[in-house]
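just coords:
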């Protein structure tokens, strides 16, 4: 399976993921990276789930659940700004479970995503936007072959402070 590794697999979001999505989207600790400024209701998220079946070619985005092989949902992947004409897509992920971090799961997930988008969606490049202070994500993306190609100065404003965002790319070899 293209979306399964040795410790995880990626799957479409299901209606049963509503509570997980609700907790994650309303966790103010991740609002800085998600550009969220207001809470989401279960009703709004339910409508999002009702439309999550729509094709990436239509909505230019695909969100997948990161699951352990024991079927525990531990995070989300976002493929965003899908541009089939220019053959590129953005990649973001979050592993919500602290106890699942720093165990190679992120590496596996990024590699699964790159394999999927390069081979199934036929993209030429994947890009990621990472806050300059997020050393764990920088390490992860550099480890799997993403190259730092630019910096967006004062790009993200959060709690009255501007922060730099680094642009990473991985081009299909």
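Received the coordinates, thanks. Owing to the predicted nature of the structure, the values given are computational and were not obtained by experimental measurement.

CA only for contacts and neighbour counts going forward, please
Will do.

so for stretch 112-132, what gets flagged as buried?
Residues of stretch 112-132 classed as buried by neighbour count (16 or more other Cα atoms under 10 Å): 112-115, 117-118, 121, 123-132.

kindly report the same for stretch 27-40.
31, 33.

put this next to the previous one:
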């Protein structure tokens, strides 16, 4: 079934998810490897971000990642900057619940999102950006089939060091062969 695997399910993100998303958004350890902006946000700012950027945009689709048996929310995954004419989108995945890190949930959630992007939305290409120091994520993306397409050199300053942002992409025909 679409949006479900043996261990997880995706459900559309709602305004009620803002409170939990706020906790993850303010956890610097969670955001360290995914957000270019490390900051502490007031709840009203997070609520506005969820309503306008996540829920209010016609060019994005965001889903809560749930552990299936307990329906515990463990993260967020999204397609953003959806270009319907050229059948392209960018994907994002954040496992905010650290108890689920390193257990394959990110890979499963990404595969569910790509199934939806390629098999239901009929997108041609999905891209992503990843920080060069996030080797676990890079390996995951390569395993799923993403190809390296370029890098923005020294565009992220984190903990006193400059890091590259790596651009990766996967085409529909590359994904469906897997």
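Good, I have the coordinates. Since the structure is predicted, the reported quantities are computational estimates derived from the model, not experimental observations.

looking at the buried residues of stretch 112-132 of structure 1, which are in strands?
Those of the buried residues of stretch 112-132 of structure 1 mapping onto strands are 125-131, per DSSP state E.

residue 5 of structure 1: neighbour count?
By other Cα atoms under 10 Å, the residues close to residue 5 of structure 1 number 16.

could you do residue 106 of structure 2 as well?
Residues lying near residue 106 of structure 2 (other Cα under 10 Å) number 22.

what's the longest helix along structure 1 in contact with?
For structure 1, the longest helix by residue count, based on DSSP state H, is helix 105-119. Here helix 105-119 of structure 1 makes contact (Cα atoms under 8 Å, 6 or more residues apart in numbering) with 2-5, 7-10, 66, 89, 95, 123-126, 140-141, 143-144, 172.

can you say which helix or strand has the alignment partner in structure 2 of residue 44 of structure 1 in it?
Aligned counterpart of residue 44 of structure 1 in structure 2: residue 45 (TM-score structural alignment). Counting by DSSP states H and E, the element that carries residue 45 of structure 2 is helix 43-49.

next: residue 65 of structure 1.
strand 62-68.

check which helices and strands that strand sits against.
If you count contacts as 3 or more Cα pairs under 8 Å, 6 or more residues apart in numbering; DSSP states H and E, strand 62-68 of structure 1 packs onto strand 8-12, strand 73-83.

mind checking which of the ones you listed is nearest residue 23 of structure 1?
The closest of those to residue 23 of structure 1 is strand 73-83. By Cα to Cα, the value is 11.2 Å.

check the mean deviation of the closest one from structure 2.
In the superposition against structure 2, strand 73-83 of structure 1 averages 1.2 Å from its aligned positions (mean Cα distance after the TM-score superposition for structure 1).
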